[in-house]
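K.L.:
Based on what follows, work out the 3D shape:
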Amino acid sequence: MITGDLKSQIDAIWSTFWTGGVTNTITIVEQLTYLIFIKNLDESEVRNELKARHGFKYTPIFNQEQQQFRWKNIKELDVNARHNLFTNTVDGIFPFIRSLGKETSLFATHMKGATFGISKASVLDQVMEKLENIDMSNQDTKGDIYEYLLSKLEGGGTAGQFRTPRHIIKLMVELMQPTLEDTVCDPSVGTAGFLVAAKEYIDKHNDVTKLDRYENHINKKMFNGSEFDATMLRIASMNLYLHGVEEPNIIDVDAVSKDNTISNAYTLVLANPPFKGTIDKESIAPGLKNVTDTSKTELLFLALMLRQLKTGGRAAVIVPDGVLFGSGKAYKSIREEIIANNKLEAVISMPSGVFKPYAGVSTAIIIFTKTGTGGTDNVWFYDMLADGKSLDDKRSLLVDEDLFMDFAFGDAFSKRKEIIKDADASIPKKGDNDSEDAFDFLPNKKEKQDTLHAKFNLPQILDHYRYLKSDYFKKMHGKKGEVLHVHDVPENLGWDKFMDGTCTHDYSDRTSQSFLVPFKEIKENDWDLSINSYKEIVYEEVVYDEPKLILKRINELSSERENLANQLKNIV
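P.N.:
Now for the predicted structure:
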C-alpha cells in the first residue's frame, strides 16, 4: 500500500500534469506508465550488465544504436532535446518501444498504438525529475506505485466495469493458489490486476530454479486475457511486462462475442466481469446463449468461463448479488448449469461498501470447478462483514497496514496464534527459532484474534476455505459440517495448521458467518444462492419495563423539572 512520502511524490507528479494542461485521467496514467516502463527497461538492463560480469548470458534490450533511449542517458539531455527524442515519430523513443517483443507477439501488436502525449517540454522535464527522485529498485514499491496509478482509473465504466480492490484480488488468488502448471485467464482483463496478482503469488511460492524451468510457459502461455479497449490493452500488457511476463497473451476481442472462439483452454479463471452491461444479441456467441439466453454481460461471462475452462479447471469470480437470486429464466439457467452440471464450491458474500466510493453495489465471490458431470455436494457460504476498511466513502484502513497487506499467512499464523490470542503476551523479536516469514502477519498492537476479526474477515475466510478443502475436515466434522467428538491428538486434527476456532467451528451452524448448505436444499430452493435464503438470524429479546414504571419515571422527571424551574425563578 502506498502511503506517506511516496504517495505525496506521486501526487506531486499528478499535479504537474494537471498544471501543465494534461487533465484526462487515462492519458495521465498511460503517459506515466510509459515513463515508468522506460525507466524499468534501463534498470533491467543495468541488472543484467552487472550479472554478465559473473558469466550471466542475456539478450540486451538496447543495441549500440539505441543507447540514447536508456533512462540514464535521456535524463542527461537538455529539456528540448529530450522532448524531441520523445516526439520524434521516426527515430524516437516511441518507435523503439513499439519494436520491443517479438514482431508476432501480442505485446508488440498492442504497443503499436503507443503514442507520446505530453506536448510541453517543461512538463516532461518536471515529471522525469520527480520520477528520478523515487527509488523504484524494489519490485514491491514499483508495484505499489503502479497500483496507485491504476487506482486513479477506479469508477464505473459505460458497461458497469469497476476496478477490483487489490486486497480482494489477493484474497481470490490466495483462495485458488495458482501453480506453475496452470494457464490463467481473465476474460475481462482491464489493467490485468488479477493476472499480476497471480504472477506475484507464483513468484512468492516458487524458487528461482523452478521459475527458470517454467520460463517459457510463464512468458508465453500462462497469462491470458481479453479486452477490446485499446488503452487498456496497452496498460495491461505493460503491467504484465513490468512484472516479468514478456509476452502476455492478451487478445483484442469482445469476450462474449462470436469473434471469441476459445474453449477448453484454461485451468484457472480469475475475474470481475462487467456488471449490468449488455451486448447486441446478434453478436453473442451461439454457445453462450445455449447456456443462458440473455444479453446481460454478468451472465454471459459465466457461460464463457465454463466454455473456456478445461475439465477440472477452477474459477473464482465476482458477481453482483442479482446473479445469485435473480428470478428470470436466464439467471436460473446459469445457476443450474454451475450447480447441477458442474461443481459449485463456495459463495462468499461481500458487504456493499467494498466498491465504495465508486459504487455501492452488493457483490459476492463464487468459486466453482468445471466438471461437466456435476459434483456439487455441500456449498460453503461465508458472510463477509468486514474487509479491513471502513465501509463508507472514505474506506479508511481499520487494521495494521502490514497485516492488511500480508494477511495470507497460512501456517505462519498457527506458529504464533497464541501471541494474538493472549493480549498480555509480548511480541517476540525476529530470529526466535522461527523463520522471519512467521512474523509477517503480526500486528503492531497486541490485538486479540476475535477483536481483529471484527474488523478484518479475510484471514478467517482464507483459513476456513483451506480447512474445508483439507483432509483434516473429514476427521473432525460430519457431512453437514457439524463437529464430531473425536479422540485424537490436536496435531492429527490440524489444530496446529489453522487459526484458533477453525478446526472446532460448527459449519452446520447457520447463525454463524461460515456454514455449509447441501446441494439438495439449494435445488429445492430453485437454485437460489443468496446467503440470506439460508442464513438464520438470531433475534435478541428486548425486555421493556412495565408501563406503570415508565410513567412513574416520567412523573419523577417532571417533578424534578418543576423544582429546577422554581429555583431559577427565585434567582431571577
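K.L.:
Could you use CA atoms for every contact and neighbour count after this?
P.N.:
Will do.
K.L.:
OK, contacts around D182?
P.N.:
By Cα atoms under 8 Å, 6 or more residues apart in numbering, the contact set of D182 is M222, Y266, T267, L268.
K.L.:
Let's have these in TSV, adding distance to G143 and secondary structure.
P.N.:
Compiled in TSV, the contacts of D182 are given as follows (distance: Cα to Cα, whole Å; DSSP: H, G, I helix; E, B strand; the rest coil):
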residue	distance to G143	secondary structure
M222	20	coil
Y266	26	strand
T267	26	strand
L268	23	strand
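K.L.:
From these, pick the one nearest V245.
P.N.:
Nearest to V245 among the contacts of D182: M222, at 9.1 Å, using Cα to Cα.
K.L.:
To check against the first, give me the structure of this:
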Amino acid sequence: MNLSSTIKSIQDIMRKDDGVDGDAQRLGQLTWMLFLKVFDQREEEWEDDNKKYKSPLPEHLRWRNWAAYKADEEGKKKPQIAGGELISFVNNELFPALKDQIDASQGPQYQVIQQVFEDANNYMKSGPQMLAVIEKLEEAINFHDFKTRASLGDVYEQMLNDLRGAGNAGEFYTPRAITAFMVDRVNPRLAKRETVMDPACGTGGFLTAAIDHFRHQISTKSSAKDQRAVEALIRGIEKKQLPHLLCTTKPI
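P.N.:
Below you'll find the predicted structure:
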C-alpha cells in the first residue's frame, strides 16, 4: 500500500468514529498524531547523534511509550494501552500536559510542541478506532525514509485538491510545475547567498523547489560551506499545524 492509500485508509477509519465530523476534523486529528509519530522518529536520530539528548516531552508521553506497538514474548506486536483506556489517557493526561506544561522559553523544540498543541483537539471517541489509526501509522509509514517525509506534503495537498471547498478555508493546492516555474523566474543565487522567504509556506512546495534550485548550483568544486548554506538560506512561516509539520519534516 502506498502512502496516499494509507492516509486514505486512516481517513476511512476516522469516518467510523462518532466524534470526528467532517474533513476539517479529520485533518486536525491527523495533525497531532502525525506530529508525535514523526517527532519520535526524529528524536531517535537526534539520540544517535547526541547521547546526551534530552526530550522536551515527558517520558511517559513520548509516542514510543504509549502509542507504539510493542512485541510481546511471542513476538506479536500489541498496543501498550488497551482501547478501553486509550481515550481517557489522551484526553486526561496527554493533552493537558502538552497544552499547559510545555515551556516554550526552553528552546525551539519546546516552542514547536506548544504551537502544535495549543489549538489541537482530540476528536476521536472510540479507543479501538484510535488504535486502528495508530496501527496504520506504525506499520505503513516509515518516517525514517526521507522520500516518505517529502511525499507527505504532496498527499496533504492532494487532499486539499480533492476538497472542492478548500479555497474557502484559505488553503490552496499549488501544482509543483507552478512552484518550480516561480523559483526559476526568481532565480535565487547560492553564490550570492540570496535568502528565499515564503510567509505562507504551507507544506513547503515553493521552498522545496528553491532547495532543488540551490542544489543544482552545487558542483564538485563547491565547498562544504556552500552545501551548508542551502539550509540557512531557506525561510518559511506557516500558521496551521499540519502543513507546518509536513513542511518541517522534509529533508534539506
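K.L.:
After superposing, what score do the chains get?
P.N.:
The TM-score (TM-score structural alignment, normalised by the length of structure 2) is 0.69; 226 aligned residues with a Cα RMSD of 3.8 Å.
K.L.:
ok, which stretches of the stretch 1-150 of structure 2 are strands?
P.N.:
Under the criterion DSSP state E, counting those that start in this stretch, the stretch 1-150 of structure 2 contains strands at 70-71, 77-78.
K.L.:
between these, which one is nearest to I13 of structure 2?
P.N.:
Closest among the strands of the stretch 1-150 of structure 2, using Cα to Cα: strand 77-78, at 18.7 Å.
K.L.:
Just want to check the distance between the aligned partner of G193 of structure 1 in structure 2 and F172 of structure 2.
P.N.:
Aligned by TM-score structural alignment, G193 of structure 1 pairs with G205 of structure 2. Using Cα to Cα, to the nearest Å, G205 of structure 2 is found at 12 Å from F172 of structure 2.
K.L.:
Those two: who's more crowded?
P.N.:
G205 (24 against 16; other Cα atoms under 10 Å).
K.L.:
dump the residue contacts of M130 of structure 2.
P.N.:
Applying Cα under 8 Å, 6+ apart to M130 of structure 2 gives the contacts M14, G83, L86, M124.
K.L.:
So which of these wins on neighbours?
P.N.:
Ranking these using other Cα under 10 Å puts M14 first, with 27 neighbours.
K.L.:
Please tell me how far the alignment partner in structure 1 of that one sits from R416 of structure 1.
P.N.:
Counting by TM-score structural alignment, M14 of structure 2 lines up with F17 in structure 1. Distance of F17 of structure 1 to R416 of structure 1, computed by Cα to Cα: 47 Å.
K.L.:
Could you tell me which of the contacts of D182 of structure 1 remain contacts in structure 2?
P.N.:
Nothing carries over to structure 2 from those, by both residues aligned by TM-score structural alignment, their matches' Cα atoms under 8 Å.
K.L.:
out of those residues, which are buried?
P.N.:
M222, Y266, T267, L268 (16 or more other Cα atoms under 10 Å).
K.L.:
how about a markdown table for these, with distance to A454 of structure 1 added?
P.N.:
Converted to a markdown table, these look like this (distance: Cα to Cα, whole Å):
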| residue | distance to A454 of structure 1 |
| --- | --- |
| M222 | 37 |
| Y266 | 37 |
| T267 | 35 |
| L268 | 31 |
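K.L.:
Flag every buried residue along stretch 308-321 of structure 1.
P.N.:
For stretch 308-321 of structure 1, a neighbour-count test (16+ other Cα under 10 Å) marks 308-311, 313-321 as buried.
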